[in-house]
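S.K.: Whatever this is, show me its structure:
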Amino acid sequence: MSDTLRRTPLYDLHVELGAKMVPFAGYEMPVQYPLGVMKEHLHTRAKAGLFDVSHMGQVVVRHALGYAGAAQEMEALVPVNLLGLGEKRQRYGVFTNDAGGIMDDLMIAHRGDEMFVVVNAACKAQDIAHMRANMPNSEIEEVTDRALLALQGPAAVQVLDPIAQGCDIMKFMDIGIFTSEFGELWVSRSGYTGEDGYEISVHATHAEALARRLLAHEDVEPIGLGARDSLRLEGGLCLYGNDIDTGTSPVEAALSWAIQKVRRAGGDRAGGFPGADRILDELENGPARLRVGLRPEGRAPMREGTEIYEAETGGTPVGRVTSGAFGPTIEGPMSMGYVPAALAADGTLLYGEVRGKRQPLRVAPMPFTPANFKR
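M.R.: Below you'll find the predicted structure:
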């Protein structure tokens, strides 16, 4: 592998566990372990899986006026109600550009007197530069000495609670700071699988010891990027660069739920974010296209780039698949992609062209498997 690839604090542990390592977002990351992608996926749904997500960007934002000051500046970059976010809570958001496209998606947390932000690995340098350029009264600190682990699945709470005592009472999207034998843990009850679980920021010097403790539990297996992708796709969750990008608005991407009423037309703090004219218009009048779930008829997945047609023969493509895989939980293929709004109703019959031949697929509701978040 290239010498320019970075390694997370858990690299040696991945190799010891027999992981197949691949380049991902500038890092050497485990794509699968000896258990294999299918079994890793099913184990996470049934018990608990441990993911290394240390390649993600962790950022602390401080302001002289505390969280409120940081939130006010950040609201100029995201169509999200941050001033109304409760303490020890976090919210999903997107950075938008002047054309209303998505620069990245991120998690934003209210941590008492400061804000904590987690951004995607491939976008973290640009995101941090964007925040520094547009939040002049805030201190933007990139956290470079901590790892980030995700413990996902129905057994996650019983595994983590003895280590971070009290995390069992957290609800979905709660955050907390816990003292532990592995130092201070920054914990959120969230994740990228559709399952109950936690994301845990731990100092790099304690990361391997914490990972070994979690893996010592009989219900926990290490999980790689392969199963992470199929899990998030079953959960109907977007992958930045595939399902959302700078040319995609949050309304087209079916992320309107992430834009609270106060930031919409008629709200107390309507607009005021990049691309607001387009986004508010699409919220009011509907977008020309929509991200939808798609279920191919048959066993073969229709993967990213598959062109979608309205008819079995003739015509030009009306849409495109942005993510596709076999869903181990649903025991069949699944995709998501963009189609004209007029063709976005559940059950609509369309055709995907695979190796020159059109195969039927239907628009289907997402998530493909029900979410199990702790409400």
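
S.K.: Only C-alpha atoms from now on, for both contacts and neighbour counts.
M.R.: Fine.

S.K.: Measure how buried the residue nearest to Met107 when sequence neighbours are not counted is and give me the count.
M.R.: Distances taken as CA to CA, 6 or more residues apart in numbering place Tyr92 nearest to Met107, at 4.7 Å, with adjacent residues excluded. Applying other CA atoms under 10 Å, we find 17 residues neighbouring Tyr92.

S.K.: tell me the SS of the closest residue to Leu349 other than its chain neighbours?
M.R.: Nearest non-adjacent residue to Leu349, counting by CA to CA, 6+ apart: Arg362, 4.6 Å away. Secondary structure, DSSP: H, G, I helix; E, B strand; the rest coil: Arg362 is strand.

S.K.: circling back: tell me the helices and strands packed up against the host helix or strand of the residue nearest to Met107.
M.R.: In this assignment (DSSP states H and E), Tyr92 forms part of strand 90-96. For strand 90-96, the packing partners by 3 or more CA pairs under 8 Å, 6 or more residues apart in numbering; DSSP states H and E come out as strand 102-111.

S.K.: this one next, for a side-by-side:
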Amino acid sequence: MSDNKTETLKKLPLDSWHRGFGARMVPFAGYEMPVQFEGVMAEHLWTREYAGLFDVSHMGQVQLEGEGAADALEAIVPGNISALGAGKIRYTLLLAQDGGILDDLMVTNTGRNLYLVVNGATKHDDIAYFNAQLPSDVTLSHMEDSALLALQGPKAAEALAKLNISPMQPGWPVPTDLYFMEAGPFMWGDIPLGISRSGYTGEDGFEISVPAEHAEKLAAALCALEEVKPIGLGARDSLRLEAGLPLYGHDMDADVLPVEANLNFALSKARREEGNFAGAEQVLAQYPNKTDKKRVGLLVNGRQPIREGASVVDADGNHIGAVTSGGFSPTLQKPIAMAYVPTALAETGTEITVEQRGKAISCTVADMPFVPHNYHRKPKL
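M.R.: Here you go, the predicted structure:
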């Protein structure tokens, strides 16, 4: 059975390119994905200091078109999409009718349509949900012929500038003039690119949507630069963990509501007041802090990493929560984790006990991000 499953794994547009760089490939979200090239630790630290190129083409890229697309999307997400200006991006949550989180996603107002990036493991379910919920005058297009690359790290802008990418229209900013959560259409020679200043590592960087047939040319041009190396899924996971960013299917799922996931910022004030999104009654009943459990960060007191599935226990050894992500932090040189704990124990500095393989491990609730974000934000006036 596992052999048949392996045979049905999809290949990324850059599959052979990754293998040429010596990538170790693993199954992930229905694809064969590069988990590492040189090693997770080296790749993680390189991205923190220079720039790493991540292939995230397994993610779902979707376009919504139609005059009522923003209002229609607001029926199933709590973000203020109708107020999103052209060239701006918003993080939001796809919610079930009971308020459970079906996915988290990025929404960009391109000025012509809405461009969505959803998680790879959930993209087909997401699209089915969109199609069931959106009105007939809103058209959904799944961009299956596009690849998605993420250039992340403090040298990302410096590297991208060397490719001489130009705005699609005169007078528009070049990619490196974008601020965090801004996007635009660009041209690299005769190749169209959609570039956003965003990512999921906590570092400055860009996500680049490129026609799949040109993905290898772009990846090769970037990795020919001294600042850039290809980076695998392993380092992407350790970077996002240090950044305190939840991973769908691990740190949140359909059984978790936004406040429990500590994602209050995704519930915009205007939408809270309107209360007209999926699951609003259940979601707002918990806002801002009326919930039994909450996602928190944990610093492990010791050198033993704790992993997803480890149990949070009380003084009598009773199960009261669970670790959802965990690993060794290359930047901090110590183990860190995320977990759901009773809200009464969610305050920073609270001592928590985690049981893993019969061993009790002491942890301390910590503020997230564990490593400060390095986003290129627009200066406040």
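
S.K.: that older thread, got the angle between the strand holding Tyr92 of the first structure and strand 102-111?
M.R.: 150 degrees (axes from the mean of the first three to the mean of the last three CA atoms, to 10 degrees).

S.K.: Using the three-state scheme, assign the residue of the second structure most remote from its centre.
M.R.: In the second structure, Asp316 marks the outermost C-alpha relative to the chain mean, sitting 36.6 Å out by CA atoms, centre = their mean. Following three-state DSSP, the label given to Asp316 of the second structure is coil.

S.K.: can you check Pro154 of the second structure too?
M.R.: Criterion first, three-state DSSP; result for Pro154 of the second structure: coil.

S.K.: Check Leu140 of the second structure too.
M.R.: strand.

S.K.: Excluding chain neighbours, what is closest to it?
M.R.: Once chain neighbours are set aside, the closest to Leu140 of the second structure by CA to CA, 6+ apart is Leu64, at 4.8 Å.

S.K.: Let me know whether the one you found touches Pro135 as I believe.
M.R.: No - in this structure, Leu64 of the second structure is not within contact of Pro135 by CA atoms under 8 Å, at 11.2 Å.

S.K.: quick one: which of the two has more around it?
M.R.: Taking other CA under 10 Å, Leu64 of the second structure and Pro135 do not tie; Leu64 has more neighbours (23 against 14).

S.K.: now for that one: what does it line up with in the first structure?
M.R.: When the first structure is aligned by TM-score structural alignment, Leu64 of the second structure is paired with Val61.

S.K.: Next: Glu242 of the second structure.
M.R.: So Glu242 of the second structure corresponds to Glu234, using TM-score structural alignment.

S.K.: From Ala164 of the first structure, how far off is its match?
M.R.: 29 Å (CA to CA, to the nearest Å).

S.K.: Quick one: the strands in the stretch 1-150 of the first structure, in order.
M.R.: Using DSSP state E, counting those that start in this stretch, the strands of the stretch 1-150 of the first structure run over 20-24, 27-32, 48-52, 57-63, 90-96, 102-111, 114-119, 138-143, 146-152.

S.K.: other SSEs contacting the last one?
M.R.: Looking back up the chat, that one is strand 146-152 of the first structure. strand 48-52, strand 197-203, helix 204-215.

S.K.: go on, the fourth one?
M.R.: Judged by 3+ CA pairs under 8 Å, 6+ apart, the packing partners of strand 57-63 of the first structure are helix 67-74, strand 114-119, strand 138-143.

S.K.: got the angle between the first one and strand 90-96?
M.R.: What that stands for is helix 67-74 of the first structure. 30 degrees.

S.K.: Give the buried residues for helix 67-74 of the first structure.
M.R.: Using 16 or more other CA atoms under 10 Å as the test for burial, helix 67-74 of the first structure gives Tyr67, Ala68, Gly69, Ala70, Ala71, Glu73, Met74.

S.K.: same deal with the last one?
M.R.: Residues of strand 138-143 of the first structure classed as buried by neighbour count (16+ other CA under 10 Å): Ser138, Ile140, Glu142.

S.K.: Can you tell me what Arg7 of the first structure aligns to in the second structure?
M.R.: So Arg7 of the first structure corresponds to Lys11, using TM-score structural alignment.

S.K.: Would you agree that match is in contact with Ala29?
M.R.: No - taking contacts as CA under 8 Å, Lys11 of the second structure lies outside contact range of Ala29: 11.1 Å.

S.K.: Tell me the residue in the second structure aligned with Gly337 of the first structure.
M.R.: In the second structure, Gly337 of the first structure lands on Ala339 (TM-score structural alignment).

S.K.: picking up where we left off before, quick one: the strands of the stretch 1-150 of the first structure as JSON lines, columns for distance to Ala204 of the first structure too.
M.R.: Shown next, in JSON lines, are those (distance: least, CA to CA, whole Å):
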{"stretch": "strand 20-24", "distance to Ala204 of the first structure": "20"}
{"stretch": "strand 27-32", "distance to Ala204 of the first structure": "16"}
{"stretch": "strand 48-52", "distance to Ala204 of the first structure": "12"}
{"stretch": "strand 57-63", "distance to Ala204 of the first structure": "13"}
{"stretch": "strand 90-96", "distance to Ala204 of the first structure": "23"}
{"stretch": "strand 102-111", "distance to Ala204 of the first structure": "21"}
{"stretch": "strand 114-119", "distance to Ala204 of the first structure": "16"}
{"stretch": "strand 138-143", "distance to Ala204 of the first structure": "11"}
{"stretch": "strand 146-152", "distance to Ala204 of the first structure": "5"}
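
S.K.: Roughly how far does Arg289 of the first structure sit from Gly332 of the first structure?
M.R.: 26 Å.

S.K.: The two: who's more crowded?
M.R.: More neighbours surround Arg289 than the other of Arg289 of the first structure and Gly332, with 21 against 16 (other CA under 10 Å).
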